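Undergrad: prediction below, plus the sequence it came from.
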Amino acid sequence: MKLLFINGPNANLYGLDPSGTYGQETFPDIAARCHRKAATLGVELDFRQSQDEGEIITWIQQARGHAQGVIINAAGLSYTSIAIMDALLSFDGPVIEVHMSNIHRREPFRNKTYTAKAAVGSICGLGPHGYELAIQAMVNLCRT
């Protein structure tokens, strides 16, 4: 089983944000944590990050027929990108949305995401642990 895990703009700065909103773990640490989780579940994980909306859309389109599930933290694009939502809706497997912070406790504009409209479920506010939970949940969805 192959899963695609997409991270959007500024995710590469996790652990470096002085506000502490996204915790202390760096992006490479989170990537390593996710790869370890996938390995324990016996699945291949393609873990990516991009600052570019178009590149993210291309990755989603290319995943059709190659990945069994997509996990996405589109970051700031979650609130603005109808194009990413449309790409996710065209994917031929389940989609899970994940966010490091609790988007419902933040600014009002963060309370609704376009990516959630394409997802079977969303996980937010659990930091890097939420990423691991998303991988576990996706494996469960794909194996049933």
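TA: That came through fine.
Undergrad: alpha carbons only for contacts and neighbour counts from here, please
TA: OK.
Undergrad: what about the residue positioned nearest the centre of the chain, which helix or strand?
TA: Closest residue to the average C-alpha location of the chain: I72 at 2.3 Å, with Cα atoms, centre = their mean. Using DSSP states H and E, I72 sits within strand 69-73.
Undergrad: name the residues that touch that strand?
TA: For strand 69-73, the surrounding residues in contact (Cα atoms under 8 Å, 6 or more residues apart in numbering) are 2-8, 60, 93-99, 134-135, 138, 142.
Undergrad: let's see 7 Å
TA: Contacting residues not belonging to strand 69-73 are listed as 3-8, 93-99, 138 [Cα atoms under 7 Å, 6 or more residues apart in numbering].
Undergrad: ok, structure two:
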Amino acid sequence: MRRPHIAVLNGPNLNMLGLRQPGIYGSATLDDVEQICIQAAERLDVGIDFRQTNIEGELVSWVQECRGRFDGIVINPAAYGHTSIALLDALLAVDLPVIEVHISNIHRREAFRHHTYVSQAAIGVICGLGVRGYAHALQAITDLIEDEG
């Protein structure tokens, strides 16, 4: 039986974790997040492809490339979650289970962050648990894949 493969995609400014607003996002870096995901993937016996971009079109292309190559997507769209209909359309087109992750609790922040387009394509949303939310998202997507398989 083939190991499930999960794309872990990250949007704009997440490369600035550890430097950007540590009172909101904490002191962990994107490298720390990747290590959390690698450890979770090993524990869950799944493969991951961890990526980050500041470019909306690149993120959309990565999502499109997931069709037929991955079994699920964990995505922290960052600000694009609140603005990108193109990202929503791509997620809907690939027909894969999606878990959306936000490090901060977007519902306790500015009103414009309360809505995300991505959540319309996501089976679940994890927010406010810091960088550990990624490990929870990987667990959830793995459970969903196993339940469907």
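TA: All right, it came through fine. Computed from a predicted structure; not experimentally measured.
Undergrad: that older thread, what is the helix or strand just after the strand holding I72 of the first structure packed up against?
TA: Next along the chain after strand 69-73 of the first structure, taking DSSP H and E as the criterion, comes helix 82-90. Identification of packing neighbours for helix 82-90 of the first structure by 3 or more Cα pairs under 7 Å, 6 or more residues apart in numbering; DSSP states H and E yields helix 53-63.
Undergrad: all strands for the second structure, in order.
TA: Ranges of strands in the second structure, per DSSP state E, are 5-10, 47-52, 72-76, 98-102, 124-127.
Undergrad: in a markdown table, list the ones you listed along with distance to T29 of the second structure.
TA: Below are the strands of the second structure laid out as a markdown table (distance: least, Cα to Cα, whole Å):
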| stretch | distance to T29 of the second structure |
| --- | --- |
| strand 5-10 | 13 |
| strand 47-52 | 12 |
| strand 72-76 | 14 |
| strand 98-102 | 14 |
| strand 124-127 | 17 |
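Undergrad: which one of those strands lies closest to A28 of the second structure?
TA: Nearest to A28 of the second structure, of all the strands of the second structure, is strand 98-102, at 13.9 Å by Cα to Cα.
Undergrad: against Q24 of the first structure, how distant is the residue lying farthest from the centre of the first structure?
TA: Going by Cα atoms, centre = their mean, the residue of the first structure most distant from its centre is P18, 22.3 Å out. To Q24 of the first structure, P18 of the first structure is 9 Å away according to Cα to Cα, to the nearest Å.
Undergrad: give me the neighbour count for I82 of the first structure.
TA: As a burial measure, I82 of the first structure scores 15 neighbours (other Cα atoms under 10 Å).
Undergrad: show me what contacts the closest residue to it other than its chain neighbours?
TA: What sits nearest to I82 of the first structure in space, not counting adjacent residues and going by Cα to Cα, 6 or more residues apart in numbering, is Y114, at 6.3 Å. Counting by Cα under 7 Å, 6+ apart, Y114 of the first structure makes contact with S78, Y79, T80, S81, I82, M85.
Undergrad: again, 10 Å this time
TA: A74, L77, S78, Y79, T80, S81, I82, A83, I84, M85, D86, L88 (Cα atoms under 10 Å, 6 or more residues apart in numbering).
Undergrad: what's it aligned with over in the second structure?
TA: Following TM-score structural alignment, the counterpart assigned to Y114 of the first structure within the second structure is Y117.
Undergrad: okay, how far is it across stretch 43-54 of the second structure, tip to tip?
TA: 29 Å.
Undergrad: buried residues of it, list them for me.
TA: Using 16 or more other Cα atoms under 10 Å as the test for burial, stretch 43-54 of the second structure gives L44, V46, G47, I48, F50, Q52, T53, N54.
Undergrad: show me what R67 of the second structure aligns to in the first structure.
TA: Aligned partner of R67 of the second structure by TM-score structural alignment: R64.
Undergrad: how close does that match sit to D92 of the first structure?
TA: 6 Å.
Undergrad: what of A38 of the first structure?
TA: Counting by Cα to Cα, the gap from A38 of the first structure to D92 of the first structure is 21 Å.
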